[in-house]
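Chemist: can't give you the sequence, but here's the structure:
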């Protein structure tokens, strides 16, 4: 990416598994109207469009959490100031890692994938991960969800019609490796999903949980929040009891976006 010559309070949006970066377009428009400059880069190997990514899924083979984090770090290096990073699911985990590296002014993790140290493993999380974790070979493969799998993992708190529409418009094949890295994190001394929750010199962090989320249940996000609080970090937690994993890009996306903007204003991070 070419160096950005002039920006005001950049915001970098980071998508998660199975969702293309175009899912952030409504957020980018809203944040732009409020004076922020925004970017929503793709993961390494993703095409510029949903259809392009679906047409060549082999480009995202064997992409892991560190690969994604390093790619966004390179994007940030081209910005004039440390950005706000907003991520969903595994994008929320990457946002925390960028904050941990000192590359972000603040971070927002929406239903973030679990960091190393979170012990909660609800049954719905296991079921949502099963399409990947059912075969060890999927660690180095690209995996696509079916409509039914998406409806359970992402769309359970919305109508089936809306879920199917989101599936058609936003879903892409994704690498299986990040899920294997997250599922084995607590079995290893070090893990790509690890962050230093005891650091006191990082920027503020907002964790957002969805009470009906099957993929990253609220108890998982609450577990991460507890780790940060014990470490003395500046972290806030908000829970939307009636929302699922599709919350940042379904018809109720604006609730989360407006609350995120309000939180940024409280942190003194207005444009």
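Modeler: Right, received. Where do you want to start? Predicted model only: the values in this text are computed from it and were never measured.
Chemist: from here on, contacts and neighbour counts on C-alpha atoms
Modeler: Fine.
Chemist: all strands for the stretch 151-271 of the chain, in order.
Modeler: 174-175, 205-210, 235-240 (DSSP state E, counting those that start in this stretch).
Chemist: Turn those into JSON lines, columns for distance to residue 30 and mean neighbour count.
Modeler: Formatted as JSON lines, those follow (distance: least, C-alpha to C-alpha, whole Å; neighbours: other C-alpha atoms under 10 Å):
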{"stretch": "strand 174-175", "distance to residue 30": "27", "mean neighbour count": "28"}
{"stretch": "strand 205-210", "distance to residue 30": "19", "mean neighbour count": "24"}
{"stretch": "strand 235-240", "distance to residue 30": "20", "mean neighbour count": "16"}
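Chemist: right, and those - which one's nearest residue 95?
Modeler: strand 205-210 (9.4 Å; C-alpha to C-alpha).
Chemist: which helices and strands does the closest one pack with?
Modeler: strand 106-110, helix 218-231, strand 235-240 (3 or more C-alpha pairs under 8 Å, 6 or more residues apart in numbering; DSSP states H and E).
Chemist: re the thing from before, using TSV, lay out the strands of the stretch 151-271 of the chain together with distance to residue 115.
Modeler: Compiled in TSV, those are given as follows (distance: least, C-alpha to C-alpha, whole Å):
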stretch	distance to residue 115
strand 174-175	18
strand 205-210	12
strand 235-240	14
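Chemist: Of the ones you listed, which is nearest residue 116?
Modeler: Of all the strands of the stretch 151-271 of the chain, strand 205-210 comes closest under C-alpha to C-alpha, at 15.5 Å.
Chemist: so that closest one versus strand 235-240, what angle?
Modeler: Angle between the axes of strand 205-210 and strand 235-240 is 20 degrees (criterion: axes from the mean of the first three to the mean of the last three C-alpha atoms, to 10 degrees).
Chemist: putting a second one here so we can go through both:
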């Protein structure tokens, strides 16, 4: 009997194009999955188009992005495995908490409501947005130097600069403002159903040298799930920064994710 391969939905974060997941898509396809990496709402399909139309994604917040991916998931034949990076990791957590995924992997995920630590490196990494309150309604781009601090600090400068040229796009400032005010808002869009005991398994991955989402944030996120009996696990890559999904060591991270999926969920369906 022929069955359909397990769908996997990849969700990127701020400042990276959806197309940056391409090596992951190729690998997961080879391993028998059916992966997709949709763009955020308003995001053009290519890096060049996104840079040429910087305001196309402006104004979209966490809930807009979550509902956008929820609609995509609702159109699939089966509940997918969700893999998100940075704000994409937060979105993956939200969708899993809503019961829209069979499992989720949140890689260097942005802080959810309830997470209190905000290390200085995180503040510096997000300064390009927070330096102007008007950026809440705008799309913001990073410079190569800003990218090197926020994403590529664990890399050689040449590799960081090459990744900047290949994958960065303007991104909406609104999600950062929403996350920053989450603990002061009763109905914050950064709230995740961390107490859901019926959800699928969740893997949190952190880079030990990440400036944008330092390990203190990920460890605090793990604590938010202590009220749930559902599987929640943590894996650390001590020498990696926020670029760990796109830099030269991406395959190590991807292999770890695949191993966890195969152990905690199931083998991909035979085709």
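Modeler: Yep, that arrived. All values reported here derive from a predicted model rather than from experimental measurement.
Chemist: Just give the TM-score of the two.
Modeler: Here the TM-score for the pair of chains, by TM-score structural alignment, normalised by the length of the first structure, is 0.96; 266 aligned residues with a C-alpha RMSD of 0.9 Å.
Chemist: hang on, the earlier thing: compare the strands of the stretch 151-271 of the first structure and report which one is nearest to residue 39 of the first structure.
Modeler: Smallest distance to residue 39 of the first structure across these (C-alpha to C-alpha): 19.2 Å, for strand 205-210.
Chemist: What residues in the second structure pair up with stretch 59-73 of the first structure?
Modeler: Mapping stretch 59-73 of the first structure onto the second structure (TM-score structural alignment) gives residues 56-70.
Chemist: buried stuff in the matching stretch?
Modeler: Buried positions in stretch 56-70 of the second structure, judged by neighbour count with 16 or more other C-alpha atoms under 10 Å: 56-63, 65-66, 69-70.
Chemist: from the residues you listed, which is closest to residue 34 of the second structure?
Modeler: So of those, ranked by how close each gets to residue 34 of the second structure (C-alpha to C-alpha), first place is residue 69, at 16.0 Å.
Chemist: average distance between the host helix or strand of that closest one and the first structure?
Modeler: Using DSSP states H and E, residue 69 of the second structure sits in helix 62-74. If you overlay the two and look at helix 62-74 of the second structure, the average distance to its match in the first structure is 0.6 Å (mean C-alpha distance after the TM-score superposition for the first structure).
Chemist: could you point out which element follows that helix?
Modeler: Using DSSP H and E, the helix or strand that follows helix 62-74 of the second structure in sequence is strand 81-85.
Chemist: can you pull the contacts of the equivalent of residue 37 of the second structure over in the first structure?
Modeler: Structural alignment (TM-score structural alignment) places residue 37 of the second structure against residue 40 in the first structure. Residue 40 of the first structure is in contact with 12-15, 21-22, 24, counting by C-alpha atoms under 8 Å, 6 or more residues apart in numbering.
Chemist: quick one on the thing from earlier: just put the helices and strands packed on strand 205-210 of the first structure in a markdown table and tack on distance to residue 83 of the first structure.
Modeler: Output for these, formatted as a markdown table (distance: least, C-alpha to C-alpha, whole Å):
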| stretch | distance to residue 83 of the first structure |
| --- | --- |
| strand 106-110 | 7 |
| helix 218-231 | 21 |
| strand 235-240 | 17 |
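Chemist: Packed most tightly, which of those would that be?
Modeler: Of all those, strand 106-110 carries the top mean neighbour count, a mean of 28, counting by mean count of other C-alpha atoms under 10 Å.
Chemist: Could you list the buried residues of stretch 72-83 of the second structure?
Modeler: 73, 78-83.
Chemist: whoops, stretch 107-122 of the first structure was the one
Modeler: Neighbour counts over stretch 107-122 of the first structure (16+ other C-alpha under 10 Å) mark 107-118, 120 as buried.
Chemist: one step back: nearest to residue 134 of the first structure, out of the contacts of residue 40 of the first structure: which one, please.
Modeler: Closest approach to residue 134 of the first structure among the contacts of residue 40 of the first structure (C-alpha to C-alpha): residue 15, at 23.6 Å.
Chemist: Aligned to that closest one, what sits in the second structure?
Modeler: Taking TM-score structural alignment for the superposition, residue 15 of the first structure sits opposite residue 12 in the second structure.
Chemist: From residue 228 of the second structure, how far off is its match?
Modeler: Between residue 12 of the second structure and residue 228 of the second structure the computed distance is 26 Å (C-alpha to C-alpha, to the nearest Å).
Chemist: before we move on, what about residue 158 of the second structure?
Modeler: Using C-alpha to C-alpha, we find residue 158 of the second structure at a distance of 43 Å from residue 228 of the second structure.
Chemist: Just the helices from the stretch 151-271 of the second structure, written as ranges.
Modeler: Secondary structure of the stretch 151-271 of the second structure (DSSP state H, counting those that start in this stretch): helices at 157-167, 174-180, 215-224, 250-264.
Chemist: so the third one corresponds to what in the first structure?
Modeler: Mapped onto the first structure with TM-score structural alignment as the criterion, helix 215-224 of the second structure occupies residues 218-227.
Chemist: What lines up with residue 91 of the first structure in the second structure?
Modeler: So residue 91 of the first structure corresponds to residue 88, using TM-score structural alignment.
Chemist: can I assume that match sits in a strand?
Modeler: No. Using DSSP: H, G, I helix; E, B strand; the rest coil, the assignment for residue 88 of the second structure is helix, not a strand.
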